[in-house]
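Asker: next come a sequence and a model predicted from it.
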Amino acid sequence: MKLTVVGGGSTYTPELVSGIADRHAAFEIEEIALVDPDLDRLEVVGGFARRLLDQAGHPAKLSLTADLEAGADGAAAVLLQLRVGGQRARASDETVPLECGCLGQETTGAGGLAKALRTVPVVLDVAERVRRIAGEKTWIVDFTNPVGIVTRALLDAGHRAVGLCNVAITFQRWVAGQLGVAPDRVALEHVGLNHLTWVRAVRVDGVDVLPRLLTDHADRLAEHVGLPAAVMRRLGAVPSYYLKYYYRHDAIVTEQRSRPSRAETVAGIENSLLELYRDPGLVAKPALLEQRGGAYYSEAAVQLVASILTGRGDVQVVNTRNGSTLPFLPADAVVEVPARITAAGPAPLPVAPLPPMISGLVAHVTAYESLALEAALHGGRDRVFDALMAHPLIGQIDQAETLADRLVSVNRDLLPWAAA
């Protein structure tokens, strides 16, 4: 079985390879193909990845290429982890909105829209080329942000695709650590959209312990998600840490203006990681990799690929079609919910009705995501403006006008319709 990673030169890649090496009994991988246009970077990351496989005694062949067709040929699954425009584009995603008084974040708000505009056309081109060379049955697992919008674009284009985020598995592991239980005993009722989710139940061996978490572990829980425990008790749910950008928007903007951007921090971490990866004596993941983000990324990715290729039928949190899962949303929306993973794809499990405080925000952001996808697919400054007006963190004419012009301008070289 062959697994292809598009964006294989990412500093995340050793996490994935390490996960495969540590869990090779889950399913048999004979080849891992890393695809990236930056061959110098790919050689550095790939060299370290080879050492990780060798250290673990994993027999998989590791191939490195800038040729997507060569990398995807024969692949059973293709994992997408792209960053169109690199860290330079991320920096503009975080700083341009902040200059306009809005949240500066690469996946949420105006920054997330800019990322979608750049990313969706590239991902669709990659996916179509993969389909031509590897066939209709190849699964595409998207880890590329904004995951919900990108996954919907892939599904709308007829690809066998599923979106993946590490928020759910990170919280599951945190809960397991707090309670001193094995992670596989913890199941979450995790509901919403990508980067807009709430945990409404935490079941340990089938028993909901969320009320106990909201009392006995309230302070640590508040610190973990960046929101007051009293708000969580009022909701009867634990919002993901991305909800602080909605519930504390103005305070977060003030904080962001007082410190360096996350993009600056990540760029420094990436440079340091690449230097570490160049050391031929390095045969284990460096501690610095934990600061890069994407905690438990490898576990989530390996679990999902193993289950979908073997039809294991276990339950995982993924991004997939809504269908009737959240009845107040269109059936073709993409939601992030627990689903049974079969060879035919994810089958979302039923969820309890959401209260208005949650369902209203989910519906609002879903409307924005539809308009964001339209802008990414068809271009046009006015479509960008429409998406900004629909976003609950913007929604003001003056800010949307300014941001539409700024986002198109700073991304012009990466938007074919804007450069024309």
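Answerer: Done, it's in.
Asker: alpha carbons only for contacts and neighbour counts from here, please
Answerer: Fine.
Asker: if you skip the residues just before and after it, what's nearest to Q81?
Answerer: T144 (4.8 Å; CA to CA, 6 or more residues apart in numbering).
Asker: helix/strand/coil for the one you found?
Answerer: Three-state call for T144 (DSSP: H, G, I helix; E, B strand; the rest coil): coil.
Asker: likewise P353?
Answerer: Three-state call for P353 (three-state DSSP): coil.
Asker: burial of it, as a residue count?
Answerer: 12 (other CA atoms under 10 Å).
Asker: residues in contact with the helix or strand where E15 lies?
Answerer: Take DSSP states H and E as the rule and E15 turns out to sit in helix 13-22. Helix 13-22 has contacts (CA atoms under 8 Å, 6 or more residues apart in numbering) with 45, 48-49, 52-53, 56-58, 285, 297-299, 301-302.
Asker: which residues touch the residue nearest to Q81?
Answerer: Neighbours of T144 in contact, by CA under 8 Å, 6+ apart: L80, Q81, L82, R83, V150.
Asker: hmm, try it at 7 Å
Answerer: L80, Q81, L82 (CA atoms under 7 Å, 6 or more residues apart in numbering).
Asker: residues near the closest residue to L103 other than its chain neighbours, how many?
Answerer: Excluding the flanking residues, the one nearest L103 by CA to CA, 6+ apart is V253, at 5.5 Å. Residues lying near V253 (other CA under 10 Å) number 19.
Asker: before we move on, what about A56?
Answerer: Neighbour number of A56 under other CA under 10 Å is 16.
Asker: for burial, what's the neighbour tally of the nearest residue in space to it that is not next to it in sequence?
Answerer: Nearest residue to A56, sequence neighbours excluded (CA to CA, 6+ apart): A21, at 6.0 Å. Counted by other CA under 10 Å, the residues lying close to A21 total 22.
Asker: which one of the contacts of T144 sits closest to V130?
Answerer: Within these, the smallest distance to V130 is 11.1 Å, found for L80 (CA to CA).
Asker: just to revisit the earlier point, report the buried members of the contacts of helix 13-22.
Answerer: Neighbour-count burial (16 or more other CA atoms under 10 Å) applied to the contacts of helix 13-22 gives 45, 48-49, 52-53, 56, 58, 285, 297-299, 301-302.
Asker: and here's the other structure:
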Amino acid sequence: MKKSVKITTIGGGSSYTPELVEGFIKRYDELPVRELCLVDIEDGKEKLEIVGTLARRMVKKAGVPMKIVTTLNRKEALRDADFVTTQMRVGLLDARIKDERIPLKYGMIGQETNGAGGMFKGLRTIPVLLEIAKEIQEICPDAWLINFTNPAGMVTEALLRYSNHKKVVGVCNLPINMRMTIAKLMGVETERMQIDFAGLNHLLYGLKVYIDGEDKTSEVIEVLADPEEQVNMKNIAPLPWLPEFQKALGVVLCPYHRYYYKTKDMLDDELKSFQLGQTRAEVVKQLEGDLFELYKNPQLDIKPPQLEKRGGAYYSDVACNLISSIYNDKGDIQTVNVRNEGAIRELPYESAVEINCVITKEGPKPIPVGELPVEINGLIQQIKSFERVAAEAAVTGSYEKALLALCINPLVPSDRLAKQVLDDLLHAHKEYLPLFNQKVKM
């Protein structure tokens, strides 16, 4: 019999944790988790206790021998861990509100993983995750680090380039959401559909779509060209694609592509919400408050269905699937963020990409796609340049690199505005940017 595992979740007080717990409960027969250790920081202590208590009720109801531990001691939590999952938000939701509202003040997209807001989430997060990776290397060097923290592409890039811990995988709920939605639109079960995904996190393209092994890409593109039949997510305005554009591009788009191919339309939509004080971050803060009120109910012993409104549905399921496939050496195909290793010919060998991989006990093995279509290669190259320069800025605290990264990003319209939004966001987040504080007067 294979040994049971200990899983440590950093950011255990997250509203997503009940989904993670549900995922481990329903897979217990194939993934025996003896201990799930939920760890958080002092500011998250109350939420951690609420979530931890709910998790214990869920485990008791399910009748599985999984011990739930809550702690603020990260190093102790890492001891003997086989897998470490990270789902943090440095600065909590108030920081996300600033990431969204400040860029909008300058007339540019305000979003938590794209543009200026996404870069600042990365600047705050990367130094913390590199410190965690260092602790994993010292305390539980054989453990896999499974990161859900956004911006997952930039974060995975930084971990692969600047950490000595190489057992790192970034996960996202976007690929599974796309596959499930397209299967539904085509009237087939999700299991019958396979999509050849390639690109970057939140810049992911479906190159080919197969149903029962048969290429159905052109039929899927035809369906997706209908403005009523779109792949949407709760956190992104569902603005329909121009049918002629969708057909001409010839690959499946993800919802985040709207920020790049429909920038003005998305900005106009965001500015309306901004004026009403209803940016996505502010909506999420209200939703999260409501969720924690639900979680406090001593009668609640399941993941409440309201959690899916939070925008991260299936996030935890993706992580549980990945952990189970590594543990069981399944050899199945999943879409994750890993080192490229030549899978996408035009991107550096050592860069992070989001791509289909065969999942083995040695970790994910990327499936080569060769050369990208010329129609999508340019944007992928531009965003990869942005991620690399922004990751370097996060590690060095370089003002110049941060400014350069913003100027590279297509959602930032000029160098002058880049400097203005950079200075404003640096000041707004100075509490969480110690490297920059040493070099910039704020």
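Answerer: Alright, I've got the coordinates. From a predicted model like this one, the values you see are computed outputs, not experimental measurements.
Asker: TM-score for the pair, please.
Answerer: Superposed pair, TM-score by TM-score structural alignment, normalised by the length of the first structure: 0.96. Supporting alignment: 419 aligned residues with a CA RMSD of 1.5 Å.
Asker: show me what the residue nearest to L103 of the first structure lines up with in the second structure.
Answerer: Aligned by TM-score structural alignment, V253 of the first structure pairs with L267 of the second structure.
Asker: doesn't that match lie inside a strand?
Answerer: No: checked against three-state DSSP, L267 of the second structure lies outside a strand; its state is helix.
Asker: okay, it and R339 of the second structure: tell me how far apart.
Answerer: According to CA to CA, to the nearest Å, L267 of the second structure and R339 of the second structure sit 33 Å apart.
Asker: any chance you could map the strands in the stretch 301-442 of the second structure?
Answerer: Here the stretch 301-442 of the second structure has its strands, by DSSP state E, counting those that start in this stretch, at 333-339, 352-360, 363-366.
Asker: could you dump those into TSV and include mean neighbour count?
Answerer: TSV is the format used below for the strands of the stretch 301-442 of the second structure (neighbours: other CA atoms under 10 Å):
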stretch	mean neighbour count
strand 333-339	26
strand 352-360	26
strand 363-366	24
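Asker: and these as JSON lines, adding distance to F436 of the second structure?
Answerer: What follows is the strands of the stretch 301-442 of the second structure, written out as JSON lines (distance: least, CA to CA, whole Å):
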{"stretch": "strand 333-339", "distance to F436 of the second structure": "28"}
{"stretch": "strand 352-360", "distance to F436 of the second structure": "25"}
{"stretch": "strand 363-366", "distance to F436 of the second structure": "35"}
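Asker: which stretch among these comes nearest S414 of the second structure?
Answerer: The nearest among the strands of the stretch 301-442 of the second structure, by CA to CA, is strand 352-360 at 27.1 Å.
Asker: list of residues touching that closest one?
Answerer: By CA under 7 Å, 6+ apart, strand 352-360 of the second structure touches 153, 156-157, 196-201, 325-326, 329-340, 364-367.
Asker: and if we set it to 6 Å?
Answerer: Strand 352-360 of the second structure is contacted by residues 157, 197-201, 326, 329, 331-340, 364-367 when judged by CA atoms under 6 Å, 6 or more residues apart in numbering.
Asker: next: stretch 298-308 of the second structure.
Answerer: Looking at stretch 298-308 of the second structure with CA under 6 Å, 6+ apart, the contacting residues turn out to be P18, R57, M58.
Asker: residues contacting G12 of the second structure?
Answerer: G12 of the second structure touches L38, V39, D40, counting by CA under 6 Å, 6+ apart.
Asker: residue in the first structure matching the first one?
Answerer: Taking TM-score structural alignment for the superposition, L38 of the second structure sits opposite L34 in the first structure.
Asker: count of neighbours near its match?
Answerer: 29.
Asker: okay, and it sits in which element?
Answerer: For L34 of the first structure, the host element (DSSP H and E) is strand 31-35.
Asker: tell me the angle that strand makes with helix 13-22.
Answerer: The directions of strand 31-35 of the first structure and helix 13-22 differ by 170 degrees, with axes from the mean of the first three to the mean of the last three CA atoms, to 10 degrees as the criterion.
Asker: strand 31-35 of the first structure vs the second structure, mean deviation?
Answerer: Taken over the aligned residues, the distance from strand 31-35 of the first structure to the second structure averages 0.6 Å (mean CA distance after the TM-score superposition for the first structure).
Asker: that strand packs against which elements?
Answerer: strand 2-6, strand 61-65 (3 or more CA pairs under 6 Å, 6 or more residues apart in numbering; DSSP states H and E).
Asker: which of the ones you listed sits most buried?
Answerer: strand 2-6 (a mean of 24; mean count of other CA atoms under 10 Å).
Asker: can you name the residues of the second structure that that strand overlays?
Answerer: Mapping strand 2-6 of the first structure onto the second structure (TM-score structural alignment) gives residues 6-10.
Asker: can you redo the contacts of T144 of the first structure as JSON lines with distance to L274 of the first structure and neighbour count?
Answerer: Formatted as JSON lines, those follow (distance: CA to CA, whole Å; neighbours: other CA atoms under 10 Å):
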{"residue": "L80", "distance to L274 of the first structure": "20", "neighbour count": "23"}
{"residue": "Q81", "distance to L274 of the first structure": "17", "neighbour count": "20"}
{"residue": "L82", "distance to L274 of the first structure": "17", "neighbour count": "21"}
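Asker: rewinding a little: looking at the strands of the stretch 301-442 of the second structure, which is nearest to E400 of the second structure?
Answerer: Here strand 352-360 is closest among those (CA to CA), at 23.1 Å.
Asker: what about that closest one, how far off from the first structure?
Answerer: Mean deviation for strand 352-360 of the second structure: 0.7 Å (mean CA distance after the TM-score superposition for the first structure).
Asker: now do the helices in the stretch 251-400 of the second structure.
Answerer: 258-261, 263-275, 280-295, 315-328, 374-396, 399-408 (DSSP state H, counting those that start in this stretch).
Asker: among those helices, which is nearest V5 of the second structure?
Answerer: helix 315-328 (9.0 Å).
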